[in-house]
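Participant: sharing a model prediction with you, sequence too.
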Amino acid sequence: MNQEHRVTICLGSSCFSRGNKHVLEIVKSYLKEHNLEPTVFFSGELCTGLCEEGPVLKIDGNLYKAVSSENIYEILDEYFGHS
């Protein structure tokens, strides 16, 4: 399995309570729906230290702040080329 991309979600208490719990489920579903699971390593990490700007998500090192269930689809579509 060749995992070409890395998606990391902050699981710190601040980000998680601000909505990353829902974002986590959306990302998992999105990767499955678009058959990206074989090429994307999806993981969580402890606090990124950006609590005031969270929820935080990283895709291949690119940092996304204030991620929500409203904007996560746009972020993923833009990055992975789906619409």
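Facilitator: Received, thanks.

Participant: from here on, contacts and neighbour counts on C-alpha atoms
Facilitator: OK.

Participant: who are the packing partners of the longest helix along the chain?
Facilitator: Using DSSP state H, we find that the single longest helix of the chain is helix 21-33. Secondary-structure packing of helix 21-33 (3 or more CA pairs under 8 Å, 6 or more residues apart in numbering; DSSP states H and E): helix 72-80.

Participant: buried residues, the helix it packs on. List them.
Facilitator: 72-73, 75-76 (16 or more other CA atoms under 10 Å).

Participant: just want the angle from it to helix 21-33.
Facilitator: 40 degrees (axes from the mean of the first three to the mean of the last three CA atoms, to 10 degrees).

Participant: second structure follows, compare the two:
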Amino acid sequence: MLVTICIGSSCHLKGSRDVISILERLISLHGISDKVELTGSFCMGECAKGVCVKVDDELYSVSPATAETFFNEQILGRI
């Protein structure tokens, strides 16, 4: 599973670095680093919505406060 997190300026200001840290921790905690690849990308065109995260080909808006719920539903839920 490919998970791409926007690290452009708008998403950076909205907490993309924290979202990355949270997802890295949860992936490690659940022992699924062999099944999930985290990558970064610049602007994905959805700046107004929050930190853009793409799972395979679906875009989501995530914040540091919603990152764990996102992980449980969209990443663990697909594995």
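Facilitator: Arrived safely, thanks for sending. Bear in mind the structure is a predicted one, so any value in this text is a computation, not a measurement.

Participant: re the thing from before, buried ones in the longest helix of structure 1?
Facilitator: Buried-residue list, helix 21-33 of structure 1, by 16+ other CA under 10 Å: 21, 23-24, 26-27, 30-31.

Participant: for that helix, give me every contacting residue.
Facilitator: 9, 37, 40, 67-69, 72 (CA atoms under 8 Å, 6 or more residues apart in numbering).

Participant: please apply the same query to stretch 45-64 of structure 2.
Facilitator: By CA under 8 Å, 6+ apart, stretch 45-64 of structure 2 touches 1-6, 10-12, 14-16, 18-19, 22, 44, 70, 74-75.

Participant: buried members of these into PyMOL, please.
Facilitator: This is how PyMOL selects the buried members of the contacts of stretch 45-64 of structure 2, with burial counted by 16+ other CA under 10 Å:
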select buried, resi 3+4+5+6+10+11+12+14+15+16+19+22+44+70+75
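
Participant: so which of the contacts of helix 21-33 of structure 1 is surrounded by the most neighbours?
Facilitator: With neighbours taken as other CA atoms under 10 Å, the top of the contacts of helix 21-33 of structure 1 is residue 9, carrying 27 neighbours.
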